[in-house]
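> What would the 3D arrangement of this be:
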Amino acid sequence: MKKTIAIIGSGFSSLAASCYLAQQGNTVTIYEKNETIGGRARQFKKEGFTFDMGPSWYWMPDVFERFFQDFNKNSSDYYELIKLNPAYRVYFGLNDFISIYDNLEEIKNTFEQIETGSGEKLQKFINHAKSNYDIAIKDLVYRPGVSALELITVQTAFKLNQFISTVSADIRKQFKNPKLIQILEFPVLFLGAKPTKTPSFYNFMNYADFGLGTWHPKTGMYDVVRGIEKLALELGVTITTNSPIEKIIVKDKKATGLLIDGKTIEADIILSGADYQHTETLLDIEHRAYSEKYWESRTFAPSSLLFFVGFNKKIANITHHSLFFDVDFNQHAADIYDDPKWPEQPLFYANFPSKTDLTAAPEGMESGFFLIPLAPGIQDNEQLREVYFEKIISRFEQLTDQQIKNSIIFKRSFCKNDFVDDYNAYKGNAYGMANTLLQTAFLRPKLKSKKVRNLYFTGQLTVPGPGVPPALISGKLAAELIQKSFSS
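Have a look, this model is predicted:
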């Protein structure tokens, strides 16, 4: 039976869910609080420069393809992809960096030159990671997190120890060089937790990295947002911006609509892709499934301090994606998870999209995006932001052997307070809830409200977890659960 469905938020999970729900024949409307769609994947433009404000890594292209193929489409119908080579570069000191190329053979050669025997070990490690990837991406992550039985398949039962050991422990059993260890531990940071707290099973992220490669939509990640928006509109979805939700209306323990700008919007089904904790504050207390104590007890992925910078010249000695691991990785991780505070010496990430996309900056200039992972919930003010910009730009100049401060045309910062203001993100988190052992699959917040009928959730605080590909999957899972409720 055709239903009227109201979706809160327009991030990747909401956009994906809208497509599936419209495909089922429902009347679907997305309500977005901001002026533009995309959630954390919004775009920022200034003085001829263009920046993706959130996700900047395009990994797991097969998940994107699977999404579009569900509608008898291909990603190429909506945007063009470029495979990056090198995929990224990791800096450990002055004239001390490792470039990760776009194929496993070259990566193995790089490893072998650094640690004898590591090339062959890497091949075996990636073979295992691929096996886990096939289990995870073809099966496990497409399960709705309803029951522990979802984990008990022939494959996962045989590999149950992989939910007990950690990614870090497994890597360190095989590799000794600290630089290679850091490179192999890096991909799980996308899952929002320390490698020492991430179950071994998630080493499938290493296959996503070395096996599938790093891609870039021709004019940025917002190409993907526009692509899914176009598909949604083709399917009949309505998208309304500047529509912050004031309340979810509940009658007789059943969601019946939304209150927007003092007006009641009736709907048969409410699906929220907004921050889960914030969404529940739109309900009266008796209708909330998770208490403040629950959210306080969860391990959240980091927040971030971001800088969007326009330069009046081309920046040398740098690739599209660069990681700066020239300081103590473990200490920075401790400053995020163990004793939350601003790190004395932060690791950081730099992204120069104009190295690949000539439209990202005016001719002869460069657009730069810098990111420092931070603990969620910490103090945030302009003075601190400036202190840390000076820290990372000074190190950037030293490590890449060039002067760039005097070439800055403008910069814009974005940090914890902005994540709260713009996205209603709990404690200003940037990536949702971490995928630790006790926050995996059925142990994450549920897609379906436990207290209110016809109220559903999607996005990075529910299953399967943080990241753009999981967000697309989450949208599909929520839509399937809604469809199932119609027929039951």
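
> use CA for all of it now, contacts and neighbours both
Will do.

> So Gln174 versus Glu115, what's the distance?
11 Å (CA to CA, to the nearest Å).

> same question, Thr458
43 Å.

> ditto for Ser367
35 Å.

> In terms of neighbours, single out the busier of these two.
Using other CA atoms under 10 Å, the more surrounded residue of Ser367 and Glu115 is Ser367, with 29 against 15.

> Name the nearest residue to the more buried one, ignoring sequence neighbours.
Gly310 (4.9 Å; CA to CA, 6 or more residues apart in numbering).

> in terms of contact, does that neighbour touch Ala360 like I think?
No. Under the criterion of CA atoms under 8 Å, Gly310 makes no contact with Ala360, lying 9.9 Å away.

> can you pull out the strands in the stretch 201-350 of the chain?
Secondary structure of the stretch 201-350 of the chain (DSSP state E, counting those that start in this stretch): strands at 215-217, 238-240, 245-251, 254-260, 263-266, 269-272, 303-311, 321-324, 348-351.

> do you know which of those strands lies nearest Glu390?
strand 303-311 (11.3 Å; CA to CA).

> Residues touching the closest one, excluding its own?
49, 51, 361, 365-376, 385, 389, 404, 407-416, 428-431 (CA atoms under 8 Å, 6 or more residues apart in numbering).

> likewise stretch 419-431?
Outside stretch 419-431, the residues that reach it (CA under 8 Å, 6+ apart) are 34, 39-40, 190, 192, 274-275, 277-278, 300-304, 376-378, 415-418, 460, 466-467.

> mind running it again at 7 Å?
39, 192, 275, 277-278, 300-304, 376-377, 416-417, 460, 466 (CA atoms under 7 Å, 6 or more residues apart in numbering).

> Show me the residues you listed that map onto helices.
Taking DSSP state H as the definition of helices, the contacts of stretch 419-431 contribute Gln277, His278, Lys416, Asn417.

> before we go on, could you also do this sequence so I can check it against the first one:
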Amino acid sequence: MKQIAIIGAGLGGLSAAVTLASRGYDVTVIEKNEHVGGKLMPVITDGHRFDFGPNTITMPDVFRSVIRNSGANPEDYFELVKLDLHTVNHFTDGSTFTFRSGREQMEEEVRRLTGGKADQNQLADYLDEAEKLFEIANKRFFTRMETKMDTGLWSDMMKVHPLTSLHALHKKYFKDPRIIQALDRYATYIGSSPYVTPGTFALISHLELNDGVYYAKGGNWTIAKGFAKRASELGVEFKLGQEVTKIEVMNGKAHAVVIDEEDVLSCDAVLLNGELLTQYPRLVDAIHRPSFPVPTRDTVEPSVSAFVVMVGLNKRLNLAHHNVYFSDDYEAEFRALFEEERYADEPTIYISNSSHTDPSMGEAGDNLFILVNAPAHLTDIDAETYEHLIRRRLRKFGVEWDDADVVYHHRVTPHDLTRDFYAYYGALYGTSANSKKGAFFRPSARSEDVSNIWFAGGSTHPGGGSPMVTLSGQLAARSMLEDIPLTI
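Okay, the predicted model is just below:
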């Protein structure tokens, strides 16, 4: 039986583990943290639960298919619930623009926001365009091991607005600045700026507004938990709280991984489901990876990072599941993050309150997961002062609570992300998509130098976000199935 070592128990590693084990491979998953799911981890307190990682779930069949293709029923492992009204966008003039799942509902919302002006008619054309962008990306990018330029790909790339920014594309369709700003925020789903990242990523609008936004009952972490449960049933061994400190390579092939600098696990192949930009150079000696020098900010621009505050209240604030409070000058905010490399003075604030949908997530009161974009360069900041700035901005939108209402409080900064997840300069998604290379030509899911090392995760092809990370694990697993037969 062939032995596969998977380094990291994020969604990519877990999905690959399920697939490989279901086909008869001997799989061991080594994870330095005590939990599975990577950044998609639970924070559980007395009275509240939080999803630290992705709070918005799209492409539900990507997750279900991992379980289904292993011979089991996905509903026995996690339950995905579609949200009708999922995101309320708030603006400083007091207006709101609510994202809903379904075109008719969105047309009604645009009509309400604009008073029946032209943007209502433009919405259908825009969502048609977003759907076409997704279909091309799904065909050409999401289901392939890497992006290789050929005649067909070049033709299709010209159809997905590679030379037009996301912001410029939205201005083509809409006049109302609130609609444009709300849609521009989709660039942050890949850790980038809407003023630079290609218009291709309008495809996210298709996923959220045509197909819909989902939530995993009991917390989105239950997806990772379900993957791990199925993997265990199939015989996968988990080594949690243990860290791979080296991948042993000889003659262009990995033959073992070293755990905690002393235990050696022999293997026929390795899947690295960690931050590629930091972990591949750490684990494989430079002599064995000439095609992959240590990346720097000058050579690979990191995506945005995050400043997070988790607040458990003993009261309800009447918030939706997803809430966004926009800054007045969105362009200045991204200029601060990427060009000036500093925290924005007037940040846009996202709050997930999953207890609105699932009361079990906040039995004592609302479970507020508050996030603002942060620069990925680990500049020191007075975290307490910046949190006070966020609180002051929220009060202007009518969102406030007293310190006496708080029964749980925890902050996470880019420094924490670097320490706990080896994040590249604290970045959430590894590479930004602010360049054509970062957007379309992420590192392949397979090493160029070591023939039996594969990669999965947000910093490799096809990109960041929980569905893409899960797909990256599937792409790597399928390649392994082709290249590493169970018997010689």
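
> quick revisit: so which of the strands of the stretch 201-350 of the first structure is nearest Phe158 of the first structure?
strand 215-217 (33.2 Å).

> Just give the closest residue to the aligned partner of Ile57 of the second structure in the first structure, not the sequence neighbours.
Structural correspondence for Ile57 of the second structure with respect to the first structure (TM-score structural alignment): Tyr58. Spatially, and ignoring its direct neighbours in sequence, Tyr58 of the first structure is nearest to Trp215 (5.1 Å; CA to CA, 6+ apart).

> Enumerate every residue touching the one you found.
Tyr58, Trp59, Leu81, Ile82, Lys83, Leu84.

> Let's see that with 6 Å instead.
Residues near Trp215 of the first structure by CA atoms under 6 Å, 6 or more residues apart in numbering: Tyr58, Ile82, Lys83, Leu84.

> looking at these, which has the most residues close by?
Going by other CA under 10 Å, Tyr58 tops the contacts of Trp215 of the first structure with 21 neighbours.

> Any figure for the gap between that residue and Met221 of the first structure?
8 Å.

> Out of the strands of the stretch 201-350 of the first structure, which is closest to Leu160 of the first structure?
Of those, nearest to Leu160 of the first structure by CA to CA is strand 303-311, at 31.2 Å.

> okay, that closest one sits on what stretch of the second structure?
Going by TM-score structural alignment: strand 303-311 of the first structure matches residues 305-313.

> how big's the offset between the matching stretch and the first structure?
Its aligned residues in the first structure lie a mean 0.8 Å from stretch 305-313 of the second structure after superposition (mean CA distance after the TM-score superposition for the first structure).

> how far out from the middle of the chain is that stretch?
Here the centre of stretch 305-313 of the second structure is set off from its chain's centre by 17 Å, with CA atoms, centre = their mean, to the nearest Å.

> Please apply the same query to stretch 452-468 of the second structure.
With CA atoms, centre = their mean, you get 10 Å for stretch 452-468 of the second structure.

> corresponding residues in the first structure for that stretch?
Counting by TM-score structural alignment, stretch 452-468 of the second structure corresponds to residues 454-470.

> Helices along the stretch 101-250 of the second structure, start to end?
103-114, 119-137, 151-157, 166-173, 177-184, 203-205, 221-233 (DSSP state H, counting those that start in this stretch).

> Any idea which of the ones you listed gets closest to Glu75 of the second structure?
helix 221-233 (9.6 Å).

> What about Asp380 of the second structure, how many residues nearby?
11.

> swap that for Glu234 of the first structure, please
13.

> try Tyr91 of the first structure
22.

> which residues does it contact?
Phe97, Phe324, Phe325.

> coming back round to it: so among the ones in helices among the contacts of stretch 419-431 of the first structure, which ones count as buried?
Gln277, Lys416, Asn417 (16 or more other CA atoms under 10 Å).

> quick one: the second one and Phe51 of the first structure, what's the gap?
Using CA to CA, Lys416 of the first structure is found at 19 Å from Phe51 of the first structure.

> ok, now which residue in the first structure is the farthest from the centroid?
Asp252 (36.1 Å; CA atoms, centre = their mean).

> Now do the same contact list for it.
So Asp252 of the first structure contacts nothing (CA under 6 Å, 6+ apart).

> okay if I get the buried ones among the ones in helices among the contacts of stretch 419-431 of the first structure as a markdown table plus distance to Leu231 of the first structure?
A markdown table is the format used below for those (distance: CA to CA, whole Å):
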| residue | distance to Leu231 of the first structure |
| --- | --- |
| Gln277 | 29 |
| Lys416 | 32 |
| Asn417 | 33 |
